[in-house]
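1. no sequence on hand, only this structure:
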């Protein structure tokens, strides 16, 4: 997990508690502090460093913010286990997330990357949405050619696989997780998605608005061209996806939020 100045102590506390309260707790917690943070977060971190439910909290401080990809790579250097589990500082784990993902990984040695479905919830009271994804490896890889169907904060991955591909890259802005999944698939590592909500993802209108604009669009195009050059996409797929995402990234934030909602299932 990494946290940064814009996070709140309340969100961080909720996220950490959902990890510390797992039915099977992690052996180690690696928390990267990506630049200076406020006293509210510092107080939360100090309290959980004394919490023995997870025996080892490794705290890594970066003097200035370097972004998620770099923070994750620094954190990866400190991960000591066979498996690495990802979590965001404002999301919430289901109580049995670690147990279910770990049990699956240990009983399926051919699978390297495990994720789950998720629920997106809004602090403003807007209806929650369910984000689903294909389950089997082949179906996941087919879907990845068109969009990112893997929930980053639901990830459990074999640490050796993550290190084999060199961890994260900051080459394409906020697409570091999508880029990672494609490189893992091209390196021959296999995926499975557990068809159950194991993570609740905090969302907001502002997040939807940030996922657009000229800069995001340019990174998206460069990313897709790289996917074509590496053989992950063919020419027809490249053209179709470029047209679709050019419209998606350049429309207004409100329209973009509506399109996001169409790809999710409302939770009644």
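-> Arrived safely. In this text the structure is predicted, and so the values were computed from the model without any measurement.
2. from here on, just use CA atoms for contacts and neighbour counts.
-> Fine.
3. which parts of the stretch 1-150 of the chain are strands?
-> For the stretch 1-150 of the chain, the strands defined by DSSP state E, counting those that start in this stretch cover 2-3, 28-34, 56-62, 83-85, 92-93, 113-122, 129-131.
4. out of these, which is closest to residue 167?
-> Distance to residue 167, taken as Cα to Cα, is lowest for strand 83-85 among the strands of the stretch 1-150 of the chain, at 11.5 Å.
5. the nearest residue to residue 37 once chain neighbours are set aside: how many residues sit nearby?
-> Distance criterion Cα to Cα, 6 or more residues apart in numbering; nearest residue to residue 37, sequence neighbours excluded, is residue 5 at 4.3 Å. Neighbourhood size, residue 5 [other Cα atoms under 10 Å]: 14.
6. pull the contacting residues for residue 5.
-> 34, 35, 36, 37, 38 (Cα atoms under 8 Å, 6 or more residues apart in numbering).
7. most tightly surrounded among the strands of the stretch 1-150 of the chain?
-> Stretch with highest mean neighbour count among the strands of the stretch 1-150 of the chain: strand 92-93 (a mean of 26; mean count of other Cα atoms under 10 Å).
8. other SSEs contacting that strand?
-> In terms of contacts (3 or more Cα pairs under 8 Å, 6 or more residues apart in numbering; DSSP states H and E), strand 92-93 is packed against helix 9-20, strand 191-203.
9. what's the most buried one of the ones you listed?
-> strand 191-203 (a mean of 21).
10. tell me which residues are up against that one.
-> 90-94, 96-97, 101, 111-123, 132-137, 140, 153-154, 185.
11. which residue ranges of the chain form helices?
-> 9-20, 39-49, 68-76, 97-107, 137-144, 159-164, 176-186, 205-210, 214-229, 235-250, 253-262 (DSSP state H).
12. want to compare, so here's the second one:
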């Protein structure tokens, strides 16, 4: 997990607490402080680390972004013995108590699976549930749909360390959508994906959620869709139309994006075959 200046200390506290209270206890929790953060956040992180020996706090001298911070965590992890899986989460989210246990059990029992995501519950700034995001479960459908959407919820993912020992990393040049590009590269190389339908993470959806995607993120997603079509050999009229339609939708007013987002969640939960 990485945290930076804009993260609310109380949300960071809840995120860390949710990991420390996991039913699966055999883990190392690396928290990367990405640049300067409020003194209260620093004091809280150090207090957690002092109380729990599983927590390691690392400090970046300046803000380098999520992808670069995760790559630093990966570089550290590949040098450690006994680390089998790499788990992700964000500093404003919270894991359900059984998240690690269920994902570890699944990966232990399915050696063919390399990347495992889960469903998530979306909560507002007050922590109240406001939605959900459940992705397709099977590898076939996850990959088939990649030219149209990012089919793994990034904050829920567990990745087998073999992926990183093979040399794969996030693209640190990208300030957003890094996970989407990584999934495309891994799918093209034959790595196996799965999603658990259980909602094992509470994902924070803040008030500006529908506004903050911006033109850069929208263009990156647009580019990723065409890269996915090329690398996965899935050029089609439907996939091309979808990429163009979503780009147009992203540029519309926030209230239109909000309506489309809710409709999309209904499609994922009720209509798309898993």
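-> That came through fine. The structure presented is a predicted model; accordingly, all values stated were derived computationally and were not measured.
13. quick one on the thing from earlier: want to throw the strands of the stretch 1-150 of structure 1 into CSV with distance to residue 243 of structure 1?
-> Listed next are the strands of the stretch 1-150 of structure 1 as CSV, based on distance: least, Cα to Cα, whole Å:
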stretch, distance to residue 243 of structure 1
strand 2-3, 34
strand 28-34, 35
strand 56-62, 39
strand 83-85, 35
strand 92-93, 35
strand 113-122, 27
strand 129-131, 24
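14. what sits against the residue lying closest to residue 153 of structure 2 once chain neighbours are set aside?
-> Excluding its sequence neighbours, the residue lying closest to residue 153 of structure 2 (Cα to Cα, 6+ apart) is residue 117, at 6.1 Å. Going by Cα under 8 Å, 6+ apart, residue 117 of structure 2 touches 152, 153, 154, 156, 157, 158, 194, 195, 196.
15. what is the equivalent residue in structure 1 for residue 117 of structure 2?
-> Structural alignment (TM-score structural alignment) places residue 117 of structure 2 against residue 115 in structure 1.
16. any idea how far that match is from residue 219 of structure 1?
-> In this structure, residue 115 of structure 1 and residue 219 of structure 1 are 25 Å apart, going by Cα to Cα, to the nearest Å.
17. and if you look at residue 80 of structure 1?
-> Distance of residue 80 of structure 1 to residue 219 of structure 1, given as Cα to Cα: 33 Å.
18. tally of neighbours for the aligned partner of residue 207 of structure 2 in structure 1?
-> In structure 1, the residue matched to residue 207 of structure 2 (TM-score structural alignment) is residue 205. A total of 13 residues lie near residue 205 of structure 1 under the criterion other Cα under 10 Å.
19. can you give me the neighbour number for the aligned residue in structure 1 for residue 49 of structure 2?
-> Matched by TM-score structural alignment, residue 49 of structure 2 corresponds to residue 49 in structure 1. By other Cα under 10 Å, the residues close to residue 49 of structure 1 number 16.
20. give the contact list for residue 49 of structure 1.
-> By Cα under 8 Å, 6+ apart, the contact list for residue 49 of structure 1 reads 56, 57.
21. ok, 7 Å please
-> residue 57 (Cα atoms under 7 Å, 6 or more residues apart in numbering).
22. gap between it and residue 252 of structure 1?
-> Residue 49 of structure 1 sits at a distance of 43 Å from residue 252 of structure 1 (criterion: Cα to Cα).
23. who touches stretch 121-136 of structure 1?
-> By Cα under 7 Å, 6+ apart, stretch 121-136 of structure 1 touches 117-120, 140, 149, 191-195, 200-204, 264-267.
24. hmm, back to that, which of residue 80 and residue 219 of structure 1 has more neighbours?
-> Set residue 80 of structure 1 next to residue 219 and count neighbours by other Cα under 10 Å: residue 219 wins out with 16 against 13.
25. residues contacting that one?
-> Residue 219 of structure 1 neighbours (Cα under 7 Å, 6+ apart): 172, 173.
26. do the same with residue 62 of structure 2
-> Contact analysis of residue 62 of structure 2 by Cα under 7 Å, 6+ apart lists 34, 35, 36.
27. excluding covalently adjacent residues, which one is nearest to the match of residue 207 of structure 2?
-> The shortest distance from residue 205 of structure 1 to any residue other than its chain neighbours is 7.1 Å, reached at residue 257 (Cα to Cα, 6+ apart).
28. same question for residue 234 of structure 1.
-> residue 228 (6.0 Å).
29. swap in residue 48 of structure 2?
-> residue 55 (7.3 Å).
30. wait, the one you found sits on residue 27?
-> No - the pair residue 55 of structure 2 / residue 27 is not scored as a contact, 8.9 Å apart, by Cα atoms under 7 Å.
31. aligned to residue 144 of structure 2, what sits in structure 1?
-> Aligning on TM-score structural alignment places residue 144 of structure 2 opposite residue 142 in structure 1.
32. next, count neighbours for that match.
-> Taking other Cα under 10 Å as the criterion, the count of residues near residue 142 of structure 1 is 12.
33. check residue 240 of structure 1 too.
-> Residue neighbour count, defined by other Cα under 10 Å, stands at 11 for residue 240 of structure 1.
34. about what we covered before: which of the contacts of residue 62 of structure 2 remain contacts when I look at structure 1?
-> Conservation of the contacts of residue 62 of structure 2 in structure 1, assessed by both residues aligned by TM-score structural alignment, their matches' Cα atoms under 7 Å: retained contacts are 34, 35, 36.
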